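J.: mind folding the following:
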Amino acid sequence: MLSRVADTTYWMSRYLERVENYARFMDVNFNLSLELHPDVSEQWKPLVQTTGDWELYESLHGEVDKKKVIYFLGFDSNNANSIFSCIRNARENARAIRPEITKDVWEKVNGLYYKVKDGIEKKVWEKKDPRKFFIEVKESCQLLAGIYDSTISRTEGWHFGKLGQLIERADKTSRVLDVKYHMLLPDVKSVGTPTDLVQWSALLKSVSAYDMYRKKYGKLNPSSICEFLIFDKNFPRAIMNCVEHAHESLQVVSDKDDEQLNKADKQMGIFKAHLEYTDVAEVLNQGLHEFLDDTQIKLNNISTAIYETFFSSENILSQQSHAQ
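T.: The predicted model follows:
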């Protein structure tokens, strides 16, 4: 498979996964803001911090304001990670690999792009309740993911797409959990209070995990929530589940006989083993923030290794010289 096509497929899927995550975060956070006291900074600043774009937001918009946050995360073209920027990039990537995807996938990506553009024209961020828009974006992404899985052959292209989706998903789960644990509570006295439980509930909903968590554990408990979102092998947004399936796809596209081409596979395998031989008690003793920060570093390193292994021009030239 051409490295250019693999790279484009990988990033198309990452961008689409990011769009869905942002749309879900916005919907859940808006609901949360209605249930708790109206401290705008406390409710909306953590949402920007979840995405890792707080410094950019502060430089562009200054003080925390609900409408400004919704605009920044949803529609701001100056934010490379906004829903609009991501769906625009996903659409351009989809256009570049149009022969590799189905008509159904292309039409859904294209339709989602125009839905978001319509949201800009209608200034959704100015509305009193913009949840309907973000729910529609989230559901469009979920429908698109289903169409992609049900209409694309399980070739290398599909596996590169899954790699992008799953690495992005694991990263966002780790970020949401990290922000809740360290930033949302005003002080340790709030632990176990109704406010604390509402926030943990919102966290689970922000990664669509509330129902499956309650089915497995029943009561809301911070330790159990951490265990579920990090180590559960059956829940599709748990970090462990994402890493396991990403490793499976990486093994399919890796050349086991080439040391360089096996670099990304090795890093993913080491990270998977690290998760398998760690439990939630060790994580909490070590420090949840430290563990999640290390997880994000490892995911970034794996993504870099994937680029160097499959997509970089140096590697393409190396492959060509070996083939001659």
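J.: from here on, just use CA atoms for contacts and neighbour counts.
T.: OK.
J.: run through who's touching the helix or strand hosting residue 304.
T.: Using DSSP states H and E, the element containing residue 304 is helix 288-306. For helix 288-306, contacts defined as C-alpha atoms under 8 Å, 6 or more residues apart in numbering pick out 167, 171, 174-175, 178, 181-182, 263-264, 267-268, 271, 283.
J.: only whichever of those are buried, select them in PyMOL.
T.: Buried residues among the contacts of helix 288-306 (16 or more other C-alpha atoms under 10 Å), as a PyMOL selection:
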select buried, resi 167+171+174+175+178+181+263+264+267+268+271+283
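J.: let's see this one next to it:
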Amino acid sequence: MLSRVAESLYWIGRYLDRGENTARLINSTTQVLLDLPAKASFGWHILIKVAGLDAEFVKRYPQADEDTIIRFLVDDEDNPSSIISSIHNARENARTVREVLPMELWERINSLYLYIRDNGPRALVGRGPREEVLRGVIGRRESITGLFTGSMSRDAAYQFIKLGRNIERADMTTRIVDVNSALQVSGDSAIAALTTQRAWVATLNALSALQMYRNHVGVHVRRRYAAEFLLKDTLFPRSVNFCFSEIQACLAALPDNPAAIRALRQAEDHLTGMRLEGLTSPVLHDFLDDLQGDIATIHAAVAGQYFNQHQPKNGQSAGQ
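T.: The predicted structure is shown next:
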């Protein structure tokens, strides 16, 4: 397979997952903010920070309020990581490799782009319309995943899309979890504990993980076990550990890439060695930062081996 084709397929997987998970990140943060008591230290600026987009944001926006941040993340075509830009970039990459994709897969990617192009401005009207639009993005993206899984041969094209999806998903799961590491509640300890629990319920909900958590861990959501489930669970498809196992399977099906395998093993070792008992929020944040660095190293090894070190489409990097 030509490196440019492999690269486009890889970025289809990454961009589609980035658009969907940005929608999930916004929904999670919205729910956390709705449940906060007056003494909580948390705000919309946290969303930009954990997404790794604070430098990009301050270039164009004078203040970090809800309206400007939602515009930046949903409908700003000059932000390369906004939902509209991510879906547009996935569509453009899919257009260039249509000959290796099922026709219906291309049509659904194109339909998703048209949906967010036409409905993105509604997300700026208020929280109700915003949730509806973002759920529309998530649902349409999930239908693409179902079609991809059910209609593509398990050849190199399939593996590169799946590889991109799981590298992006692992990174975005760490960022969604990281929202909670920024939450601080002063005053009554009972209120603080309840607020923390609600924040983790919102995070599990945002990742469609709440029911699976309750099935496999327990009815009551506790900080340590929720974080452990989203980072280390071996069965839940959005956990970082599960994504790592999927990356391993993709690399095993593609031509040998020792650098990527070494980078993946290092990331797995860091994840396995993490102890969540009594973990403070600052330490969790630092660990997630390190894990994001590990994921960026995996991406760099993949790009160096399979894409002749070409720059990804539209200049994106793994950490963006």
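J.: related to what we said a few turns ago, which part of structure 2 matches the helix holding residue 304 of structure 1?
T.: Under TM-score structural alignment, the alignment places helix 288-306 of structure 1 onto residues 284-302 of structure 2.
J.: next one: that stretch to chain centre, how far?
T.: In terms of C-alpha atoms, centre = their mean, to the nearest Å, the centre of stretch 284-302 of structure 2 is found 13 Å from the chain centre.
J.: in that stretch, what counts as buried?
T.: For stretch 284-302 of structure 2, a neighbour-count test (16+ other C-alpha under 10 Å) marks 284-285, 287-289, 291-302 as buried.
J.: contact partners for residue 197 of structure 2?
T.: 221-223.
J.: name the element it belongs to?
T.: According to DSSP H and E, residue 197 of structure 2 maps onto helix 189-206.
J.: neighbours of residue 119 of structure 2, just the number please.
T.: 19 (other C-alpha atoms under 10 Å).
J.: does it touch residue 132 like I think?
T.: No - at 9.8 Å, residue 119 of structure 2 and residue 132 do not qualify as touching, with contact defined as C-alpha atoms under 8 Å.
J.: tell me the spacing between residue 304 of structure 1 and residue 298 of structure 1.
T.: Distance, residue 304 of structure 1 to residue 298 of structure 1, using C-alpha to C-alpha, to the nearest Å: 10 Å.
J.: return the subset of the contacts of helix 288-306 of structure 1 lying in strands.
T.: Counting by DSSP state E, no part of these is found in strands.
J.: now intersect the contacts of helix 288-306 of structure 1 with the helices, please.
T.: Using DSSP state H, the subset of those located in helices is 167, 171, 174-175, 178, 263-264, 267-268, 271, 283.
J.: on that earlier part again, what's the first helix or strand after the helix holding residue 197 of structure 2?
T.: Per DSSP H and E, the first helix or strand lying C-terminal to helix 189-206 of structure 2 is helix 210-216.
J.: what's the next secondary structure element after that next one?
T.: Next along the chain after helix 210-216 of structure 2, taking DSSP H and E as the criterion, comes helix 223-232.
J.: report back the residue of structure 2 that's furthest from centre.
T.: residue 188 (33.4 Å; C-alpha atoms, centre = their mean).
J.: after superposition, how close is the longest helix along structure 2 to structure 1?
T.: When structure 2 is scanned for its longest helix (criterion: DSSP H), the result is helix 3-34. Mean deviation of helix 3-34 of structure 2 relative to structure 1 after superposition (mean C-alpha distance after the TM-score superposition for structure 1): 1.4 Å.
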